[in-house]
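[1] quick one, fold the following:
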Amino acid sequence: MSSNTSLSSSESNATDGALDVRPERASLVKHSIQMPDSDHAYDEHRLRQLSERDLYDASRFETELKDTFGFGWVDDEVREPLEDAINQFISMSEQGDATPAGIFATALKVFLKAHPRGFGRYYSGHDPWPRSPELIRAEIDARMPIALSWLQDELDEALERASFKGSDDRPYEEKPFDNEATTMLRMRSEKPDPTDGMIVVAANRARHTGDPAIISRERLNHWWADCCARFSRPDVDWCKAGAVMWDHVQIEVPPDWIAFMMSLKSVDADLARATMAGLFGAVATTVGPVDMDSIMHGITTFVHTHPAFSAITKEGEWHLPYGENTAYSVLVAPGQDENQS
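    You can find the predicted model right below:
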């Protein structure tokens, strides 16, 4: 008995001291409470209702990724393993030959193995960090050009933002030139345009005899995700530019003409101003050509869709060409390079 008592006492001392580094489960739970989700994180109900499309969006867009997992911010070290795991989950779910438990375990394993800093020790049996000086130097050499490129892009954007907000406060002293003119151009996406040479078509799903993937919802979803991923999010100041410039130039456009062009019963001064500010802001902050028809169509569709404007929209109908059998897809437009599809 005395021996057992002594052992228990020894274990108690070890628990109170610095030697015991394995926290109890209750301690881990308490610690997790100190890591609250971000303000915009999905709640438990929202998480339970996630679809494969939601997970696909999380793998493509940072906002959705953060909201799904409750992150306040993310970096490549956590983003890339999560994207790999999500893509594995979606791929196995679409194949339909794996159990839910098998999909979960495989996707989780992909995440664990893609995050060596966090989980490498559990595969190798020893802590792989810090790595050897040679490996660290090699990674520095490999990443330095990309890191410098990103920093240079950020610097260019910061300088542009400081110089072209329409303010008289210039970042350095300069003498005004005679006949001076200033361009105020927003950042444009350098990614390839997914809409280039492509056309959205409607097919009859019931009579389609070709490859089912051509008219699958996933094909259209992936294409639209690429379209959305091409957007360049403007600084909030640029969102105010159109209205400020439109008010200043004082161009008069009859509200009746705007109502006619947008198929509305009437247009008040506020809607007329917002519409023209949107059009003028889009044109005045970039280099042409600018597709005015598409911009106007987008604004018009927004007004006809939003319930707040239902009192001023004219009656109209749009019918799906094949009813419930209509399947929308995106194809290479006639006369375009077939390799784009």
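[2] when you work out contacts or count neighbours from here on, use the C-alpha atoms and nothing else.
    Fine.
[3] can you tell me which helix in this structure is longest?
    Of all the segments of type helix in the chain, defined by DSSP state H, the longest one is helix 133-163.
[4] following up with a second sequence; could you model it the same way so I can compare the two?
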Amino acid sequence: MPLFNSAPKSLCILRLSAIGDVCHAISVVQAIQAHWPKTEITWVCGKIEAQLISDLPNIRVVVFDKKLGFKGMRNVWKQLSSTRFDALLHMQAALRASALSFGIKAKYKVGFGKNRTKEGQWLFTNKHLPKSDSFHVLDNFADFARFIGVPFNIPKWNIPLSEEDQNFAASVIPDKTIIISPAASKDERNWIPERYAKIADYVVSKGWNVALCGSPSEREQHLGQQIIDSAKVPIINLIGKTNLKQLVAIIQHSQGVLAPDSGPAHIATTQSTPVIGLYAHSNPLRTGPYVDQDLVVSTYEIHIKNQNKAKLWGTRAKGSDLMRSITIDSVSEKIDILIKNNKLSDNKHG
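    Okay, here's the model as predicted:
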């Protein structure tokens, strides 16, 4: 039996980070909205993630600033002090998120099932998803919708973009452009700068353009400059030159994205932009591009086997140089497929 047989008055979504996971959660939240349009939805999220979801239709966004620690939690609790939700969907199995959930009033606090929970989330929730066979992170989030009584089949996204953001993207991204988003959250999950450069050379040799995107952090700026210095062709460098909504717009305006396991890869999925994902540490069936598994280049299976690890949900391969096992040729083959598919299909922006 579902948790609700009719639309609840109010729901609270607790998913603080990261960008990729928030992208997955958006499709689930918007499925709930489509099924129960009169249900009031509040989403508690992080500061950076708020840039992405702050203007989603009919969602109240409450920002948690983790840099403020306990004071940041109190700020959230104060904003929600007069509200008791019908249910809190606790979609982040992390101790910080669970501590934050403690001060949010809700009749039901729904957490992951026993085979997906961690860091004591079980202690902070009073309703739990059943044991799940769902593998991809998005499908695990979709289990929350199904549990409360909302059907979920094919994910859909509606992330509004302003005319200003659209115009910015059109001004910096020419036709036939592949975006390289080279940086993952940890440097060991980045591909090799010289190999990114070789792929840039290859893309341009096909008559296409290449643009780099990323955050203004010093590590990402440095990685981008290494790629540019190694390449033999001109590259559009947008690293550190976009806010989050502008990043969404340039990804939407492009014809493809090349990235390791990172937020921009999942942003691309929300914009129906093909993604060539590069994976060595994590299982792409769990964290890879949801609709572009055929474009994934993965050596994950090899490393898990070599390290004699059981291929369980969430199992990561360890090592600082695993991404070196991804070859230029294997990525070039996916570039060829992406370009061929673009020629065979109508331009998604036209």
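[5] superposing both, give me the TM-score.
    Overlay of the two chains. TM-score (TM-score structural alignment, normalised by the length of the first structure): 0.23; 128 aligned residues with a Cα RMSD of 6.4 Å.
[6] the longest helix of the first structure: what's the following helix or strand?
    Later in the chain than helix 133-163 of the first structure, the nearest helix or strand by DSSP states H and E is strand 198-204.
[7] list the buried residues for the helix or strand just after that next one?
    Sequence order places helix 217-229 as the next helix or strand after strand 198-204 of the first structure, per DSSP H and E. For helix 217-229 of the first structure, a neighbour-count test (16 or more other Cα atoms under 10 Å) marks Leu220, Asn221, Ala225, Asp226, Ala229 as buried.
[8] just curious, which of those is nearest to Cys239 of the first structure?
    Using Cα to Cα, the shortest approach to Cys239 of the first structure within the buried residues of helix 217-229 of the first structure belongs to Ala229, at 18.8 Å.
[9] who's in contact with Asn221 of the first structure?
    Under the criterion of Cα atoms under 8 Å, 6 or more residues apart in numbering, Asn221 of the first structure has no neighbours.
[10] go on, Glu83 of the first structure?
    Applying Cα under 8 Å, 6+ apart to Glu83 of the first structure gives the contacts Ala58, Ser59, Arg60.
[11] please spell out the ChimeraX selection for the buried subset of the residues you listed.
    To isolate the buried ones among the contacts of Glu83 of the first structure in ChimeraX, judged by 16+ other Cα under 10 Å, type:
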select :58,59,60
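[12] in JSON lines: the contacts of Glu83 of the first structure, plus distance to Ala203 of the first structure and secondary structure.
    Output for the contacts of Glu83 of the first structure, formatted as JSON lines (distance: Cα to Cα, whole Å; DSSP: H, G, I helix; E, B strand; the rest coil):
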{"residue": "Ala58", "distance to Ala203 of the first structure": "29", "secondary structure": "helix"}
{"residue": "Ser59", "distance to Ala203 of the first structure": "29", "secondary structure": "helix"}
{"residue": "Arg60", "distance to Ala203 of the first structure": "28", "secondary structure": "helix"}
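[13] tabulate the contacts of Glu83 of the first structure (CSV), appending distance to Leu108 of the first structure.
    Formatted as CSV, these follow (distance: Cα to Cα, whole Å):
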residue, distance to Leu108 of the first structure
Ala58, 16
Ser59, 15
Arg60, 18
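[14] name the helices or strands packed onto the strand or helix carrying Asp293 of the first structure?
    Under the criterion of DSSP H and E, Asp293 of the first structure resides in helix 292-305. When contacts are defined as 3 or more Cα pairs under 8 Å, 6 or more residues apart in numbering; DSSP states H and E, helix 292-305 of the first structure packs onto helix 269-284.
[15] tell me the buried residues in the helix it packs on?
    Buried positions in helix 269-284 of the first structure, judged by neighbour count with 16+ other Cα under 10 Å: 271-273, 275-284.
[16] closest to Arg46 of the first structure out of the residues you listed?
    For those, the residue nearest Arg46 of the first structure by Cα to Cα is Gly278; the value is 33.9 Å.
[17] might one say that the closest one is in contact with Gly242?
    Yes - checked against Cα atoms under 8 Å, the pair Gly278 of the first structure and Gly242 is within contact range at 6.0 Å.
[18] re the thing from before, name the helices or strands packed onto the helix or strand just after the helix holding Asp293 of the first structure?
    Next helix or strand after helix 292-305 of the first structure toward the C-terminus (DSSP H and E): strand 326-332. Counting contacts by 3+ Cα pairs under 8 Å, 6+ apart, strand 326-332 of the first structure is packed against strand 198-204, helix 217-229.
[19] list the contacts of the strand or helix carrying Ile103 of the first structure.
    In the assignment (DSSP H and E), Ile103 of the first structure maps to helix 100-113. Residues outside helix 100-113 of the first structure that contact it (Cα under 8 Å, 6+ apart) are Pro81, Leu82, Asp84, Ala85, Ile86, Gln88, Phe89, Met92, Ser93, Gly118, Phe119, Gly120.
[20] so the helix holding Asp293 of the first structure versus helix 269-284, what angle?
    150 degrees (axes from the mean of the first three to the mean of the last three Cα atoms, to 10 degrees).
[21] just the buried positions in helix 292-305 of the first structure, please.
    Of all the residues in helix 292-305 of the first structure, those buried under the rule 16+ other Cα under 10 Å are Met296, Ile299, Thr300, Val303, His304.
[22] can you give me the strands in the second structure?
    10-14, 40-46, 59-64, 85-90, 106-111, 127-128, 177-180, 209-212, 236-237, 256-260, 275-279, 297-298 (DSSP state E).
[23] including distance to Ser9 of the first structure, could the buried residues of helix 217-229 of the first structure go into TSV?
    Converted to TSV, those look like this (distance: Cα to Cα, whole Å):
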residue	distance to Ser9 of the first structure
Leu220	67
Asn221	63
Ala225	62
Asp226	63
Ala229	61
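[24] sorry, back to before: which one of the helices and strands packed on strand 326-332 of the first structure lies nearest to Ser149 of the first structure?
    Nearest of those to Ser149 of the first structure, taken as Cα to Cα: helix 217-229 at 20.4 Å.
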